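1. this is the structure alone, sequence omitted:
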């Protein structure tokens, strides 16, 4: 099972937009890869529709989407068309047809305690270098939180750009955490500093703007 900080395992798969090789799709972009248990199911339909509706938002942040379930390409196409006809939402990002479960097994999306034939609701955040930066898992019967997925992506990108850490519930416009001192000299400098908002020398914040 992949872990945070490791390279995302590469694969080639059949998708609703044609063959896809992850390492090529990932070049120069962030990738969100998310699994759903099955096509033509209600919770999955709400989730995948939400990703489709937010596709432009993700694109503006250099992020591509990939869906996955253990269904055939024919099932995927029929489901995508059905959702478009019924709701006018077009899930036009790649959805992997993982009938042989190879990708689901490669990424630890199969949790036997939940199901041996359906992928749990996993989300993998992969950066432009192909490194897994964050993993979310949800059970089969609880939908994901799109606000948190978006917040987490912006937080990861901001932390990279600003070389900082971010506190609980951080949102754009909030302060960042200043890395704590690593030596006695740095500790004394931090204590004397008026540059940051300080709770104590080890917990200081700064504005990003």
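-> All right, it came through fine. Quick caveat: nothing in here was measured; it's all calculated off a predicted structure.

2. could you use CA atoms for every contact and neighbour count after this?
-> Noted.

3. outside of stretch 178-191, which residues touch it?
-> Stretch 178-191 is touched from outside by 164-165, 200-206, with contacts defined as CA atoms under 8 Å, 6 or more residues apart in numbering.

4. and here is the other one:
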């Protein structure tokens, strides 16, 4: 397992880095179920990097089944999926074989091995002194420039929502396209919000009392 330097130095030398939205995603290379993987090779498209505590766990198994079935939906959005676990490559293989035989779905996106927790620590998923991977339940939405645009973290006993992951991706892509804002519960095809006006004349000239900061952005984003 190899961990490379990133914009603020070597992530392996600064465990539990406390990454934030807007940071560059730390680069790394690792073995995976689809061969050797380097994060920076995914530049130019969106990437969802998500982690799970261990193979052969109930909640994670349901997540991988759901994500494998939705892989085409992510691909349509020019987004790759990449999973991370502390388990070994051969444990991943055995788990994926079980998933295929039991659920009739093949997991074809890469699953990385992270037995020394170097990637988990570099991404701040695991505290420096932790030897337990139970906290490794994070998701990072990384844009084509390699910037972390959103992060979510779930407990071990609650599974992720695949529709919400897709909605997050749709919203991030939509606000980039229109330089606008996605309101609560926004869905593709619905109107986005415009950026608030930043000068007093525009505030006083707005037709409605809230239009200067709560107005729609054009006709909205459409897929």
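-> Good, I have the coordinates. The model shown is predicted, which means the values in this text are computed figures rather than measured ones.

5. sorry, back to before: by neighbours, which of the contacts of stretch 178-191 of structure 1 wins?
-> Within the contacts of stretch 178-191 of structure 1, most neighbours by other CA atoms under 10 Å means residue 205, with 21 neighbours.

6. mind listing what the counterpart of residue 59 of structure 2 in structure 1 touches?
-> In structure 1, the residue paired with residue 59 of structure 2 according to TM-score structural alignment is residue 43. Contacts here follow CA under 8 Å, 6+ apart; on that basis residue 43 of structure 1 touches 141-143.

7. buried set for the host helix or strand of residue 43 of structure 1?
-> When elements are assigned from DSSP states H and E, residue 43 of structure 1 belongs to helix 42-53. Of the residues in helix 42-53 of structure 1, those scored as buried under the neighbour-count criterion (16 or more other CA atoms under 10 Å) are 43-45, 47-49, 51-52.

8. superpose on structure 2 and give me the mean offset of it.
-> After superposition onto structure 2, the average distance of helix 42-53 of structure 1 to its aligned residues comes to 0.7 Å, using mean CA distance after the TM-score superposition for structure 1.

9. what range in structure 2 does the helix or strand following that helix sit on?
-> Counting by DSSP H and E, the next helix or strand C-terminal to helix 42-53 of structure 1 is helix 55-60. Helix 55-60 of structure 1 corresponds to residues 71-76 in structure 2, going by TM-score structural alignment.

10. who touches that stretch?
-> Counting by CA under 8 Å, 6+ apart, the neighbours of stretch 71-76 of structure 2 from elsewhere in the structure are 80-81, 166.

11. biggest helix in structure 2 by residues?
-> For structure 2, the helix that runs over the most residues, judged by DSSP state H, is helix 162-178.

12. which residues of structure 1 does it align to?
-> Counting by TM-score structural alignment, helix 162-178 of structure 2 corresponds to residues 146-162.

13. that stretch vs structure 2, average distance?
-> Using mean CA distance after the TM-score superposition for structure 1, the mean distance for stretch 146-162 of structure 1 is 0.6 Å.

14. buried residues, that stretch. List them.
-> Residues of stretch 146-162 of structure 1 classed as buried by neighbour count (16+ other CA under 10 Å): 152-156, 158.
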